[in-house]
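Participant: sequence-free structure coming up:
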């Protein structure tokens, strides 16, 4: 099953509303996985240059526009969700073999994939990000 962000743009912010709901589905899935006690495998694609993302500098340099990480979520894994700050934190090992703690705001995510359940959620780009550059939001 693939869920995609295909809402029109215009006067009403349908894209923003749909993206928010799709992010909520990904968030609920990960919270459920964390509390289930069993092991789950997911892929998360995110924008390394999004405000609040904490990753090693080498990740920002090697993947400036988009990065995908593979996470094993379960009781024994070092993955957590900080609900007040709406971030995913995990200890991961990159190509250098050293463990790194990363933090990814859910708003920085562009895709979520649960291969075991054949579910892919294409979240699209956050509303304030366009082609990898942060642009200011309009004031009303």
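Facilitator: That came through, no problem. Not measured: the values here are computed from a predicted model. Residues are numbered from 1 along each chain as shown.
Participant: for the rest of this, base every contact and every neighbour count on C-alpha atoms.
Facilitator: OK.
Participant: residues touching the spatially most central residue of the chain, list them.
Facilitator: Residue closest to the mean C-alpha point of the chain, counted by Cα atoms, centre = their mean, is residue 109 at 2.8 Å. Contacts of residue 109 were listed using Cα atoms under 8 Å, 6 or more residues apart in numbering, and they are 44-47, 123.
Participant: comparison target below:
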């Protein structure tokens, strides 16, 4: 039996090692962004951040969304400002200019597909699955005891709109 045969017969893991690894590597991105937010980028360091523009929670100007309907790469080097990462390490915000127009981008870190610092040839790639939008038909309708009771003893109060109309002077 060769080594290739052993690799083909690996059992499926009952533990989500791939998910844990992705989550741990995203924390590297959080640390790098927080460092840049607090102290700037030293030397020639700069970040390329590629993210899914169609990911829930991504907030970018409409003109950029039209230009980049699925994925976009931004560069954080000299001309960025107001870089923040929320306390939970889930969302970043950064100010950039596009064609001379200042814009603020809000990006959930789960939307990032790639992070790189070319100065030191460091790069990470992430698996991103864009959740399907919830359709109204997919929302369960409560039945039985889950349905809030509606009062049925007596007619509802009806207010005539005439009470709110301006009266014309005679």
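Facilitator: Sure thing, it's come through. All of these numbers come straight from a predicted model, not from anything done at the bench.
Participant: that older thread, what's the residue nearest to the centre of structure 1 aligned with over in structure 2?
Facilitator: Under the alignment (TM-score structural alignment), residue 109 of structure 1 pairs with residue 112 of structure 2.
Participant: for residue 99 of structure 1, same thing?
Facilitator: So, by TM-score structural alignment, residue 99 of structure 1 is matched to residue 102.
Participant: OK, contacts around the nearest residue to that match once chain neighbours are set aside?
Facilitator: Closest residue to residue 102 of structure 2 apart from its sequence neighbours, by Cα to Cα, 6 or more residues apart in numbering: residue 96 at 5.8 Å. Contact partners of residue 96 of structure 2, counting by Cα under 8 Å, 6+ apart, are 79-81, 102-105.
Participant: pull out the buried residues from stretch 93-110 of structure 1.
Facilitator: Neighbour counts over stretch 93-110 of structure 1 (16 or more other Cα atoms under 10 Å) mark 102-110 as buried.
Participant: make JSON lines from those residues and add secondary structure and distance to residue 65 of structure 1 to it.
Facilitator: As requested, the buried residues of stretch 93-110 of structure 1 are exported to JSON lines (DSSP: H, G, I helix; E, B strand; the rest coil; distance: Cα to Cα, whole Å):
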{"residue": "102", "secondary structure": "strand", "distance to residue 65 of structure 1": "17"}
{"residue": "103", "secondary structure": "strand", "distance to residue 65 of structure 1": "17"}
{"residue": "104", "secondary structure": "strand", "distance to residue 65 of structure 1": "14"}
{"residue": "105", "secondary structure": "strand", "distance to residue 65 of structure 1": "16"}
{"residue": "106", "secondary structure": "helix", "distance to residue 65 of structure 1": "16"}
{"residue": "107", "secondary structure": "helix", "distance to residue 65 of structure 1": "15"}
{"residue": "108", "secondary structure": "helix", "distance to residue 65 of structure 1": "11"}
{"residue": "109", "secondary structure": "strand", "distance to residue 65 of structure 1": "12"}
{"residue": "110", "secondary structure": "strand", "distance to residue 65 of structure 1": "11"}
